[in-house]
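Visitor: Pasting a predicted model and its sequence here:
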Amino acid sequence: MGYKPKIGSDFPLEVRVIEANTRHTIEKTRSLIAATVLASSTVALAIVGVASTVSGDYTSLSYIWSVVAMPLGAVMAHYFGKAQTNDKDNHESSDRVA
């Protein structure tokens, strides 16, 4: 006689619950990455800005800005980019004369 394992019933998780938890985890991770990029960029620019103002040489500030501008712009564009996708609706109200 061989060993026969007992198999219980399925977990009461539905696909919707699993998908919602996955979306939540992904959004938390994205938000954490975005906050880290924003905070580290701001701190780096502030420290180098103060040091550049004291020394009078802004070469290091220019270098730091060239490094943080792309990730900072990517985060800002994601969160504050164009919210509406239909350009026709966006321009109709501006074409009307009051």
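Guide: Now that the structure is in, tell me what you want to look at. Nothing here was measured: the structure is a model prediction, and the numbers come from that model.
Visitor: use CA for all of it now, contacts and neighbours both
Guide: Will do.
Visitor: OK, contacts around the residue nearest in space to the middle of the chain?
Guide: Compute the mean C-alpha point of the chain, and by Cα atoms, centre = their mean the closest residue is residue 34, 3.9 Å away. Residues in contact with residue 34 (Cα atoms under 8 Å, 6 or more residues apart in numbering) are residue 75.
Visitor: Alongside the first one, take a look at this:
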Amino acid sequence: MIEAGPIPAVHGVVRWRLADLMQWLWDEYRIRISKQTLSRELRALNFRKLSARPRHHAKSEAAVAVFKIYGPAVRCKRAVSGWMRDGS
């Protein structure tokens, strides 16, 4: 059941959370299990918690591209080399 993943139309979720699995166990087998115990058992079966990296809502792809090309090290080198030419 866990490996197959939930069916959104049937289970009402797009990914399993511990709370969803606890509810499913209760609905199917009338087994109550704590979140901590379920988590421990899933870890023992080599399942890991995966979460997406958060993204900022105002992230600018253009700014990211410029930063990748001219990262902080390049800007520092340019600033130092410019200072050395002007100061010499």
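Guide: Nice, I can see it. Computed from a prediction, not measured in an experiment: that's the story for all the values here.
Visitor: And the TM-score between these chains?
Guide: The TM-score (TM-score structural alignment, normalised by the length of the second structure) is 0.27; 40 aligned residues with a Cα RMSD of 3.7 Å.
Visitor: which element is the residue nearest to the centre of the first structure on?
Guide: helix 15-55 (DSSP states H and E).
Visitor: what about that helix, distance to the chain center?
Guide: 7 Å (Cα atoms, centre = their mean, to the nearest Å).
Visitor: okay, now residue 49 of the first structure: neighbour count?
Guide: Neighbours of residue 49 of the first structure under the rule other Cα atoms under 10 Å: 19.
Visitor: What sits closest to it if chain neighbours are left out?
Guide: Among residues not flanking residue 49 of the first structure along the chain, residue 61 sits closest, at 6.0 Å (Cα to Cα, 6 or more residues apart in numbering).
Visitor: Residue 27 of the second structure: helix or strand, and which one exactly?
Guide: Judged by DSSP H and E, residue 27 of the second structure forms part of helix 18-29.
Visitor: which parts of that helix are buried?
Guide: Neighbour-count burial for helix 18-29 of the second structure flags 21, 22, 23 (criterion: 16 or more other Cα atoms under 10 Å).
Visitor: same deal with stretch 28-40 of the first structure?
Guide: Those would be 34, 37, 38, for stretch 28-40 of the first structure by 16+ other Cα under 10 Å.
Visitor: Redo those as CSV? Include distance to residue 65 of the first structure.
Guide: Formatted as CSV, the buried residues of stretch 28-40 of the first structure follow (distance: Cα to Cα, whole Å):
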residue, distance to residue 65 of the first structure
34, 17
37, 13
38, 13
